[in-house]
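[1] Next comes the sequence, and after it the predicted model I'd like to discuss.
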Amino acid sequence: MELIGSVKNYDWGKLGQESFVAKLAAANDGQFELDVNKPYAELWMGDHCSGPSLISATGEELGSFIQRDPVGNLGPDACKLSYLFKVLSIRKALSIQVHPDKSEAVKLHAQYPDIYKDPNHKPELAIALTDFQAMCGFRPYGEIYSLLKEWPELEALLGKDKIQKLETGGEEALRELYTSLMHSKPKELETCISQMLAKINAKSDPTSLDQLFQQLHKDFPNDVGLLSIYFLNVLSLKPGQAIYLSANVPHAYLTGDCIECMACSDNVVRAGLTPKFKDVDTLLRLISYEGAAAESKFFQPVQLDPARQAHTRTFIPSVKDFAVAETRVPQGVGEYTISNGANGCILLVCSGRAKLTPVGMDPIGLEFGKIVFVPARTGSELRLVIEESGSEFIVYQAMTNDFIEQ
């Protein structure tokens, strides 16, 4: 059945028609009214209590529908979706953040239920829809050391001795150094950042890192989080490239549009580049201080059935909660078959037109912005009849991860 997604208007979202989220929402929901001055940040697809999807024909929440027949909708082993499917349109940086693992999520939810809304972990996958920039994981220790040594202002803020330890000290040296950064005194932090900004503004040929510093300072003046660009890998993703963020990996999305899928949770531990609550000590306690090269952060998809599904590639993380398949059917292909997960799936159409023809059911038209929940009882294969539209047919499919061993 067709779904209406839940739109989130967070401040960091792209404005009006510039937002891919807004374009999808306008196509998805006939009642949607676009405001050119309003940020449209996220489109949620799923049954999370903070933004449940609605069944288009009836207005019923998807979670309620699933509960009326959980076996038919999700199979015998589930009663709610294990994942939350999203699209993000990012105008300015999201927070420096990590997501807790399951045991920590239970503790945080019990202690601070108003901040940590559920007791679940939140590993997540981001697939770029447009040119997309993000920070992800700590840089190699030697790389951080070299970047910090270029700035006397950072040496003055953090201490030469602590920076020097990083040359040979690994994780413990980085832990001490990053803790010092995040606990910087406001006045000393402001002095450091203003002096660095003056030097950068005076450059005739600023580097890409300099330009990122300028942009982050414009959006979050004197925020401690902007100095994380010297600690964290800065990745530039092309459409179709992805990153996977397991528990405790530090990250921040910077700009662009992406498909995102995660375990069904909204738990975020923030510590910078945000007007929201910052839980600095919890982040410093949980964060992974492993340093690794930027190239290692790209997450690669696989083709599960090249002979029968030559135009589908699947992103399979190391958790059972979710996987995402990307199908791009080129023009000229008349029919195509995709697999339905054992627990059903959610489809999001991003380009082209097709008809979905489940066995024993009326065809459903698929076009840009259409969101469809496919129950488990529909069967293991979904037949698509591709219609001529002048572009390739692109659909993303969120499902439980049935491709790895428990």
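    Sure thing, it's come through. Residues are numbered from 1 along each chain as shown.
[2] From here on, just use CA atoms for contacts and neighbour counts.
    Will do.
[3] For the nearest residue to residue 244 once chain neighbours are set aside, what is the enclosing helix or strand?
    Nearest residue to residue 244, sequence neighbours excluded (CA to CA, 6 or more residues apart in numbering): residue 125, at 4.5 Å. Assigning secondary structure by DSSP states H and E places residue 125 in strand 124-128.
[4] how far out from the middle of the chain is that strand?
    The chain centre lies 5 Å from the centre of strand 124-128; the measure is CA atoms, centre = their mean, to the nearest Å.
[5] Contact partners for the closest residue to residue 131 other than its chain neighbours?
    Counting by CA to CA, 6+ apart, residue 238 is the residue found nearest to residue 131 once chain neighbours are left out, at 4.9 Å. Residues in contact with residue 238, defined by CA atoms under 8 Å, 6 or more residues apart in numbering, are 128, 129, 130, 131, 132.
[6] Now the buried members of these.
    Among the contacts of residue 238, those that count as buried by neighbour count (16 or more other CA atoms under 10 Å) are 128, 129, 130, 132.
[7] here's the one I want to compare it with:
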Amino acid sequence: MELTGWVKPYEWGKVGISSAVAQMAMANDPDFVLNENETYAEMWMGTHFCGVSIVKETGETLDRVLKKDLPYLFKVLSINKALSIQVHPNKCEAERLHKERPEIYKDDNHKPELAIALTPFVALVGFQPVEDIIDYIDEFQPLSKLIGKEAVDALHQTRNAEELKRNELLDVFNTISADFPGDVGVLSLFFMNLVRLRPGQAIYLGANEIHAYLSGDCVECMACSDNVIRAGLTPKYKDVNQLISSVIFEGKSAQCKVFMPYRIDDTVQVFVPPVDDFAVIHVSIKYIVDTYKLQIQPFGSILLTLTGVRNLKLNTKEGRKQITLTRGSIVYIPVEAAPEIEFEHAEDCNEDFSAYIATFNYFRKA
């Protein structure tokens, strides 16, 4: 089934055609009308009730066709302005928060997530090692005053600091400070890891890990949830007490935050997070390769095409089917397609083919 994604115009998104979300939406949906003054932040692919995908052929929602929800939610994000300082609750917290405040926490699921950069991507991920935080406090005296002499002295008693790593931090600080004047969340820059991803690199965020995406475009996959506990850099509700109660106070270096896939062969690599809800397969087929057969398990998956043209051949309830994949194509791959799908060379293909596939994390069971 070919699908139409659900576009979200959040104010932090990129504007007009500069947004990868807008570009994908234009390629995916012939009825999509671009507004060059509109922000295009997210495109959702899946069954979450806040943005369920539509089956192109029938106009039905994907959840009604499947008669169930998928365990994951697949997205494209285009970020022009920092997202909120946030954590996602674990499953028990999500159930409690949804029961107590359903108007804020709209479902009862946890939300571990994986972000794979499509363009140079910048994010704040987790707390820095204590030694590096001490360096920042010493370098910027207003921080010392804010924290208080007693707390700073206590930090120094266990100090084992390395040289200060600026990583162009002040440029980022000035940008975010201008976007969020007077927001105390700006100070989190001095305590969290500033991570820069190249296209194809990824970060994984488990429950209660503090983070904020700052700029760039990415493919994102997560458990099927929209639960966010916020504490800064946002006009939305800030649940500071809940975030402090939930967040993991653990310092690790920025290098530890890059999440590595494992390679199956020269064509396929897989991002396998430590949860059952989802995994992401990256298929990258060279132009010179005539046909590639991908081995899959019998779980419903969603494929998003980034570049190139290929004929996708797969089994369905109605028999063997062929779909021509081009940039922006979104296809639901049914259970019946197992044990393999086939990517065949298309006549008008003159470039390498690249696609991401979100699926249940059966790799973790292997």
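    Received it, and whenever you're ready, just let me know what you need. Here the structure is a predicted model, which is why all the values come from computation and not from measurement.
[8] what's the closest of the buried ones among the contacts of residue 238 of the first structure to residue 24 of the first structure?
    Of all these, residue 24 of the first structure sits closest to residue 129, with 12.7 Å by CA to CA.
[9] Can you tell me how far the residue opposite that closest one in the second structure once aligned is from residue 144 of the second structure?
    Taking TM-score structural alignment for the superposition, residue 129 of the first structure sits opposite residue 118 in the second structure. As judged by CA to CA, to the nearest Å, residue 118 of the second structure and residue 144 of the second structure stand 38 Å apart.
[10] again with residue 23 of the second structure
    For residue 23 of the second structure, the distance to residue 144 of the second structure - CA to CA - is 45 Å.
[11] what do you get for residue 84 of the second structure?
    24 Å.
[12] Now for the buried ones among the contacts of residue 238 of the first structure: which two are most distant?
    Greatest spatial distance among these (CA to CA): 129 and 132, at 7.6 Å.
[13] Overlap of the contact sets of these two?
    Common neighbours of residue 129 of the first structure and residue 132 (CA under 8 Å, 6+ apart) are 238, 239, 256, 257, 258.
[14] Pick out whichever of these sits closest to residue 159 of the first structure.
    Distances from residue 159 of the first structure to these, taken by CA to CA, are shortest for residue 256, at 35.3 Å.
[15] Okay, helices next: where are they in the second structure?
    For the second structure, the helices defined by DSSP state H cover 20-28, 62-66, 91-100, 130-139, 141-147, 149-157, 169-179, 240-246.
[16] Could you single out the most deeply buried of those helices?
    Among those, ranked by average contacts under mean count of other CA atoms under 10 Å, first place goes to helix 20-28 (a mean of 23).
[17] post-alignment, that one versus the first structure, mean distance?
    Its aligned residues in the first structure lie a mean 0.4 Å from helix 20-28 of the second structure after superposition (mean CA distance after the TM-score superposition for the first structure).
[18] For the aligned partner of residue 290 of the second structure in the first structure, which non-adjacent residue is spatially closest?
    Correspondence of residue 290 of the second structure to the first structure, assessed by TM-score structural alignment: residue 334. Leaving out its chain neighbours, the residue that sits closest to residue 334 of the first structure by CA to CA, 6+ apart is residue 386, at 5.0 Å.
[19] Touching, that neighbour and residue 395? I think so.
    No - using CA atoms under 8 Å, residue 386 of the first structure makes no contact with residue 395, being 11.7 Å away.
[20] residues contacting residue 183 of the second structure?
    177, 232, 233.
[21] What distance do you get for the residue mapped onto it from the first structure to residue 236 of the first structure?
    Residue correspondence to the first structure (TM-score structural alignment): residue 183 of the second structure is matched to residue 223. Per CA to CA, residue 223 of the first structure is found 22 Å from residue 236 of the first structure.
[22] and what of residue 3 of the first structure?
    Distance, residue 3 of the first structure to residue 236 of the first structure, by CA to CA: 32 Å.
[23] ok, these two, which is more surrounded?
    residue 3 (27 against 16; other CA atoms under 10 Å).
[24] which non-adjacent residue is nearest that one?
    In space, residue 3 of the first structure is closest to residue 55, 4.6 Å off (CA to CA, 6+ apart).
[25] Equivalent analysis for residue 242 of the second structure, please.
    The nearest residue in space to residue 242 of the second structure (CA to CA, 6+ apart) is residue 229, at 7.2 Å.
[26] Wait, the one you found touches residue 238, no?
    Yes - Residue 229 of the second structure is in contact with residue 238 according to CA under 8 Å; the separation is 7.3 Å.
[27] Neighbour count: the two, which is higher?
    residue 229 (26 against 18).
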